[in-house]
Structures are given as structure tokens and as C-alpha cells.
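Q: only geometry, no sequence info:
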């Protein structure tokens, strides 16, 4: 089988699960030399990173030939160069689905996102909706997974804000009251594996964890885990747009060396809750009980604590009474 984006954050979890189930996996990615770690997910020769550019028909077809199933989990949070929302999240998924249909691939799983909406003011959300439509146009029996914000040891959410808390006394938050339903990457990978093996009915599944929290509550919980007291500063959306504009200018002048902290498109996305919709199919329809983030976050956020892995020892030592 072929997994497009199989070495990315979510992709590696999907790759690992399918390798454990005995699949021979091609991990299609832009930089296979940086994805050699996926080989360790299976026996020798079972998992192999291969070059692929999802903007090119021949490249996509070349890594798909002979596959029984395909998974697409390629996505971008911000545009960079030729990797625009349209190219990666609209045209890319449709290209994969079209070629899968031509080659007679039996099953396809496409990872989208909660909030995909053709009428959204966010280009990210519109491209996600267009990508879904393109997939279902060519592979009507495909399974589309829409996760909420993902967490896991390699995530770009909790790790990013925890890193910020190490050096800043203030954590600015745009959309502090926006609701999220964080979901563990491996639970989404489990859903993808069920779909690949035919244990999930075709259709769209919205995947969220067991709890719903506001953006502010997520940051407060993260700070509690890393044992740091910081001011969580709620910023109006207008201020967020100004930050996005200024950050974009700095990023452009630095030729991309300085990354904008937030984009205008992300500000637009933060205006809407990111939770499972009423009546949507989800984990319960797949027989999966999602894990709570409280059970996972301490396993990888400990490194952001003042004393890292030794904090628990120090706290315990304070309770010792001198004899």
C-alpha cells in the first residue's frame, strides 16, 4: 500500500500501525532521505520511504502502481512557495483519487480536518472541503477522516506553546474562547487502519477526543503540566489580524528565516469552534474509545518543566524530613 505523507506527524502513526498489521508500505514523501526512520516500523524491506511530489501526475502514479490501498495525509498549516492550500489540499487529494481510480486501487482513506467548509472565509478550510469533494468524485467509496486538533509527542500545538512558555512570561492567545476537541494522533491512525482493512463504512467521520476545551483552557492545562506560571493573554481577533500582517512582512523580509507566529488565515479559522458536529459519524461508529489528552501530555511535555525529568525527584526530596 502507499501512504502519501507517511513520514509526517500523523502519517508516521498510520505507517506504524499498518506495518504492525503486516502491510508492505511505501511512504511517499518529498524528502525520503529524512524519513529513513520509518524503516524501523517493520522488518527489513517492509516499509520504504520513496520520493513523491503530489503536484505531479507521474510522480503520484509511480509510487501508487501495484498498491491495494492508498492513504493521503498530506497537508499544510501555512502556505510556503509552491505548496499552497490549493496545490496541496485541493488538487493533491483529487489527483491521488483520480489516479487510484484509474489504477483500480481498492480502497482510499483521505485525512481532512474538522471545519472543512466550501463557504468558509478561511482558504485552508475551503481547500480542505474542495479536496474532500475531489476525492469522493473519483473514489465515492473512500473514507474521509476529519480530526480536530491533533496531539502527540511530535505535535506542533502543545510543543510550540510549551516552548514559548520556557522563555516568555506571557502567552498571547487569539480566539481564547474557541472550542477544540483534541484527539490523539494514534487514535486517528487506528481509524485509518480500520478503513484500509474494510472495517469502516465509506463516508465522512469527524474525530474528536473525549473532552472539549477552550483554547485558553488548553494552554492553562499545558502550563499546569509543565509546572510554569504564565499570564495567558486573550487577544481580540482584530489584534490577531494586525499580528498576522506584521508577521507576514517580517517573514517576507527575512526570506522565510523568521516564521510568522500566526497567519491571517489561521485567525479566520479561530473564529469557529473545532469540535465534532451534532449527528456526525465518529469514533463510536468505528468502535474506538479515544484516549484523553491528560493521559498522554505528561509523557512528552516533561522536558519543558524547569528541571525537566528531574522535577519529580526534586519535588519528592522537599518532602523528606531531616533526621
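A: Received the coordinates, thanks. Model, not experiment: these values are computed from the prediction.
Q: can we go C-alpha only for contacts and neighbour counts from here?
A: Noted.
Q: Now for the nearest residue to residue 169 once chain neighbours are set aside, how many residues are close by?
A: Nearest non-adjacent residue to residue 169, counting by C-alpha to C-alpha, 6 or more residues apart in numbering: residue 230, 5.2 Å away. Other residues within reach of residue 230, judged by other C-alpha atoms under 10 Å, total 16.
Q: so residue 230 makes contact with residue 167?
A: No: contact between residue 230 and residue 167 fails when scored by C-alpha atoms under 8 Å: they sit 10.2 Å apart.
Q: The closest residue to residue 301 other than its chain neighbours and residue 158: what is the separation?
A: Spatial nearest neighbour of residue 301, chain neighbours left out: residue 226 (6.4 Å); criterion: C-alpha to C-alpha, 6+ apart. Counting by C-alpha to C-alpha, to the nearest Å, the gap from residue 226 to residue 158 is 11 Å.
Q: Pull up the overlap in contacts between the two.
A: Taking C-alpha atoms under 8 Å, 6 or more residues apart in numbering as the contact criterion, the common neighbours of residue 226 and residue 158 are residue 301.
Q: Below is structure B, check it against A:
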């Protein structure tokens, strides 16, 4: 039995590594970033923040406090930079400081989760994305050190609870498949269980030097074929294809920085364009079996369950987008597109002094606009509850002072029933704490 520190234990890869290592009889210390909710917190969890823990002395103290550690696994990585979370800090400075501290304390076995493409070139070149360059710099440190390290270079990782897998299942479930460029980018997805088993098997054998391992599935496929496979696993018929020029994708990637998502970025698009494929034989040799094929990505999971989750995701996106459009258009109409005098005439029915009617109209318009933007940028349960309450107040005021609109042949108020239904759906499916 080994005592193993898994950095990034709350992430997709780290979480699965912990389960596999514990099943193999090892004692696992979970490295978790402060502020990230921990699943079943344990007293020996190790708190760490790669965005600021870039000094060797910090890691020496932390590792000493954790007791005798046999192995350190680094499963921390980001696709987007945000504030202090830079590629240099997360992928290079903090890991290297941690590995230097490990050397001083006699911890010699390391597992570094890198990326396919990060170890293909002997030299770092200017064409590398910041994501790959910083990964590569840490890999080179390990290759030049006296540590015994396993540097894993995975392609796209498939798993039921993986963020990227969920994202691709959503894309594959759309009525029209959105394909970047010609869709012929080559990929070699690997299942998360294969990656974790490779780590467990490597740890079961003595190692005296650093090795790199491309972690890929048994066969390469194009991006279009990958989405088609996801669609087939969900029991959906082949869909229509819409090819999106890459310049539009990169423009969208630039704008995506302002939205709450972690997958679409310039770096992720560049990695997609670089054809992430490799020889599957070394991984299969370590596993002593074939790696999992594309037909068995989600064993024992009914296709209907996979499809329901994916469909719900983009249905909810449609709900949020619809609400955003309604609030923003209402704001534009209130702020002047609809004649101001006509709006003020409607407000005269309310018990509001004439001097306050114009400020009230503009305030309501600004509020509606902010609510529309919040639907896109800050979706949350609190937002949906607030909107539900606001619609209730609006409807009550109209019922009391403008009851004729309830009988209007175009049904302007009755349409609120549909909006209320959307909000109730969003509230009931929001998994975040309110």
C-alpha cells in the first residue's frame, strides 16, 4: 500500500484516480483548492492553490505536514486563464515548485497529467499554445530531474461525468450537428478508466526513470465521426450537418471568455486542429489488454438516459436564451423604441405621482435589460426566483389597474403563463445551491 497525494482530487480526472487508487488498496490524500466544495470532506484533505502556491518552501511545509508521502499525482489543469489562474502558475510554476520540494523530501515517484501534443517535440517552439507550452515546460523539468515520473499525455478523455464528454453529448444531440471547419480533425478519445488503470499498473511496478505515455483510444476518428458515435450511443438517428468556418469559431472563442463556460477557447481549437492522435500500443501494453473501444464508452448506461441528459442541457439553454431575449427586447421598447408618451399614458393608471412616472419607466427598462444580460452571463436559481417574483408583481399591478389587458385578444398578459413555466423548469433543474 502506498500513500498517494492526488492534486486536483475534485476534478474529473482526479476524482476517478482517487476511486481507482483506493480500490487498489492505496491510501489517498486529496489535494483540494480552498473555496471548491469538497465531496465528503476528509480530515486529511490537503488544501492547495496552484494559482498562488508557486514557492518551494510552501510545498516543503505542506508535504511535511501531510506525513510520509510515496507518490504525488498532479491532475490539475485549466483551459482558460482567469484572474490569478494563469497557465504559467497552474501548469508550470506551482507543479515545478511542488516537484522540487518532493525531491528535497525524498519523494521520488510522480505522475504528471500532461496533454497529447505537449511531449511530441523535443524543443519548445513559438507555435505552441500557452496551454501546451506551459505543460511542456513542466514535462521537461521532470525529464531532466532525478525523479521517477510517469508523464501521461491523454487525448480527449471520455467519461460519463466528464465536462468535455457532457459537452460533446449535448452537441451531438442537437437537431443540426455544428461542425468546426471541415470536421476532419482527427482525434483518439480514451476512456477515463483506461487512464486510471494505467496509473495503478505503473505504480505496481518499480520504476527508476521518467517515461512519457501517450494515452489514446484504440482507433482514431474525425471530429464528425466522434459526434456521430455519441449520437449513436444515445440512440439518436444521424443528424444534419452545419459546417462553421474556423474564423467564426475563433471569434466565438474570443467572446466566450465573457460567459460561464470552460471548454471553448483559442487553445482548445488549436489543439483540435493539430490532430490529437498517437500509437495506442504503449498504453495497451501497460494495461495488458486492448483499451476501451468507442462502442463501449458508456457500458450499462441506457441510451435513453444519455439522450435525456443531453437534450435537457440544450433545452435549458434555449429557455435561458428565450428569457434573455424577452427581457432585453422589453428593455429596448421601454427605453424609447416604443413611444415614451404612450408608455407614460399606461402608467397614469397606476397610483404613481406624475413626476415619478418617467423615472419609473426608465428604471424598469434598465432593470429588464440587466435581467436579460444576467440570464446569459449569471444564470442562477436566485435569478429565476427573482424573475418569477417580479412577473408576479407586474401581473398583480396589471390585474388591479389595467385589467383590460387580461382580455386583450393578443393575450399580452396570458403569455406570462409560458414564461412562468420556463422559470419553474429552470428552478426545478438548477443543481446549484440557492
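A: Done, it's in. All figures in this text were calculated on a predicted structure; none of them were measured in a lab.
Q: Report the TM-score for the pair.
A: After superposition, the two chains reach a TM-score (TM-score structural alignment, normalised by the length of the first structure) of 0.80; 292 aligned residues with a C-alpha RMSD of 2.7 Å.
Q: related to what we said a few turns ago, which residue lines up with the residue nearest to residue 301 of the first structure in the second structure?
A: Following TM-score structural alignment, the counterpart assigned to residue 226 of the first structure within the second structure is residue 234.
Q: wait, doesn't that match sit right on residue 307?
A: Yes: with contact defined as C-alpha under 8 Å, residue 234 of the second structure and residue 307 form a contacting pair (4.9 Å).
Q: Which residue ranges of the stretch 1-150 of the first structure form helices?
A: 9-20, 57-64, 85, 92-103, 123-138 (DSSP state H, counting those that start in this stretch).
Q: In the second structure, what range does the shortest one match?
A: Under the alignment (TM-score structural alignment), helix 85 of the first structure falls on residues 87 in the second structure.
Q: Now do that stretch: distance to the chain's middle.
A: How far stretch 87 of the second structure lies from its chain's middle: 16 Å, per C-alpha atoms, centre = their mean, to the nearest Å.
Q: What are the buried residues along stretch 391-399 of the second structure?
A: Buried residues in stretch 391-399 of the second structure, counting neighbours by 16 or more other C-alpha atoms under 10 Å, are found at 391, 395, 398.
Q: Which residue ranges of the stretch 201-350 of the second structure form strands?
A: Along the stretch 201-350 of the second structure, counting by DSSP state E, counting those that start in this stretch, strands occupy 211-215, 221-222, 240-244.
Q: Name the stretch among those that sits most buried.
A: Mean neighbour count, computed with mean count of other C-alpha atoms under 10 Å, is highest for strand 211-215 among the strands of the stretch 201-350 of the second structure, reaching a mean of 21.
Q: With the first structure overlaid, how far apart is it on average?
A: Once the two models are superposed, strand 211-215 of the second structure sits on average 0.7 Å from its counterpart in the first structure (mean C-alpha distance after the TM-score superposition for the first structure).
Q: how about that strand, aligned to which bit of the first structure?
A: Residue span in the first structure matched to strand 211-215 of the second structure, by TM-score structural alignment: 203-207.
Q: Ok, stretch 420-430 of the second structure next?
A: So stretch 420-430 of the second structure sits over no part of the first structure, by TM-score structural alignment.
Q: for residue 182 of the first structure, what are its contacts?
A: Applying C-alpha under 8 Å, 6+ apart, we find residue 182 of the first structure in contact with 148, 149, 150, 151, 208, 209, 211, 212, 293.
Q: switch the cut-off to 7 Å
A: Taking C-alpha atoms under 7 Å, 6 or more residues apart in numbering, we find residue 182 of the first structure in contact with 148, 149, 150, 151, 208, 209.
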